[in-house]
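Student: Pasting a predicted model and its sequence here:
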Amino acid sequence: MLSPTVFGAGPIAPRVLRGALALLILLFISGCAGRDGREVVERASAPSGWHGERGQASFYADRYHGRRTASGETHDRNALTAAHRSLPFGTRVRVTRLDNGRETVVRINDRGPFVRGRVIDLSRRAAAELDMLGQGVAEVQLSPE
């Protein structure tokens, strides 16, 4: 029977084989780990060159509570989070409702909205802070935080 060798330099020690196998198993297991949202890095400010935008805000229906967002986090209707089409995940944005002046700061953790004219989808808590739960949609100004 032939014994395994490293580049033809002689038999491989069983201890080296066990170590290599353990390392491969560890790498495989870590590569299979699911995302739970904790990997998202908090950002202190919006990307340079983005100075805000104006449009309509809407908020998530309750049926999305507990579902995965595009960032891998679980949507929490009680958190101050939002969806934006292009801002990086973790970006903090000040949202000001134009007709009553109320404002809140949210963290982007999802993609959307996908309705023309809408610039942001807010969590239920953020919508409540803007006093827009009754209307469902409100005109807002987004600005860097």
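Tutor: Perfect, I can see it now. What you see is a predicted model; the values in this text were computed from it and never measured.
Student: rest of the way, CA atoms for contacts and neighbours
Tutor: Noted.
Student: Tell me the buried residues in the top helix by length along the chain?
Tutor: Across the chain, the longest stretch assigned as helix under DSSP state H is helix 14-32. Within helix 14-32, no residue is scored as buried using 16 or more other CA atoms under 10 Å.
Student: put this beside the first:
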Amino acid sequence: MTFPLRWLWWLPVLLLLQACSSIPTLPVAPTTTPVAGVQGMASYYGARHHGRKTASGERFNQNALTAAHRTLPFGTRVRVTNLNNQKSVVVRINDRGPYAKGRIIDLSAEAARELNMIRAGVAKVRVERLE
């Protein structure tokens, strides 16, 4: 059985139609921004990392009000509230992390001091993105 060559003229037409067609795309919600009021465990990092470059390229300062978050854009300001004592602090995201399982944010030592969590090392917190 031989293939009739007269059918081959359809091939370029079909390829052209395929190239010109477009599939409508649905808007996708960004996956990099958590919903306001996410709760979880926070930890802090300080002297050992002081002066080292962060993922954003700036030097880490343990005395500044900064934090590390896995997905929020650098420069984003968030309010972190210690759910044990209701103290809160506003920090700026300038690094990536935390890398410890079960943690949602790593704070600078100064931010941890303001939340009164230095002794415990970790605390249950609420993280709210500020506009």
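Tutor: Okay, I see it. Keep in mind that this is a model prediction, so the values were computed, not measured.
Student: hang on, the earlier thing: which part of structure 2 lines up with the longest helix of structure 1?
Tutor: Alignment note (TM-score structural alignment): helix 14-32 of structure 1 is unmatched in structure 2.
Student: do stretch 119-135 of structure 1 as well
Tutor: Counting by TM-score structural alignment, stretch 119-135 of structure 1 falls onto residues 104-120 of structure 2.
Student: and that stretch, how far from the chain's centre?
Tutor: Stretch 104-120 of structure 2 has its C-alpha centroid displaced from the chain centroid by 19 Å (CA atoms, centre = their mean, to the nearest Å).
Student: That one: end-to-end distance?
Tutor: The first residue of stretch 104-120 of structure 2 is 16 Å away from its last residue (CA to CA, to the nearest Å).
Student: again, but for stretch 47-65 of structure 1
Tutor: End-to-end distance for stretch 47-65 of structure 1, by CA to CA: 28 Å.
Student: longest helix anywhere in structure 2?
Tutor: When structure 2 is scanned for its longest helix (criterion: DSSP H), the result is helix 10-20.
Student: Please report how far residue 52 of structure 1 lies from residue 140 of structure 1.
Tutor: Plainly put, residue 52 of structure 1 is 11 Å away from residue 140 of structure 1 if you go by CA to CA.
Student: Correction: the previous question concerned residue 29 of structure 1.
Tutor: Distance from residue 29 of structure 1 to residue 140 of structure 1, by CA to CA: 45 Å.
Student: swap in residue 17 of structure 1?
Tutor: With CA to CA as the criterion, residue 17 of structure 1 and residue 140 of structure 1 are 62 Å apart.
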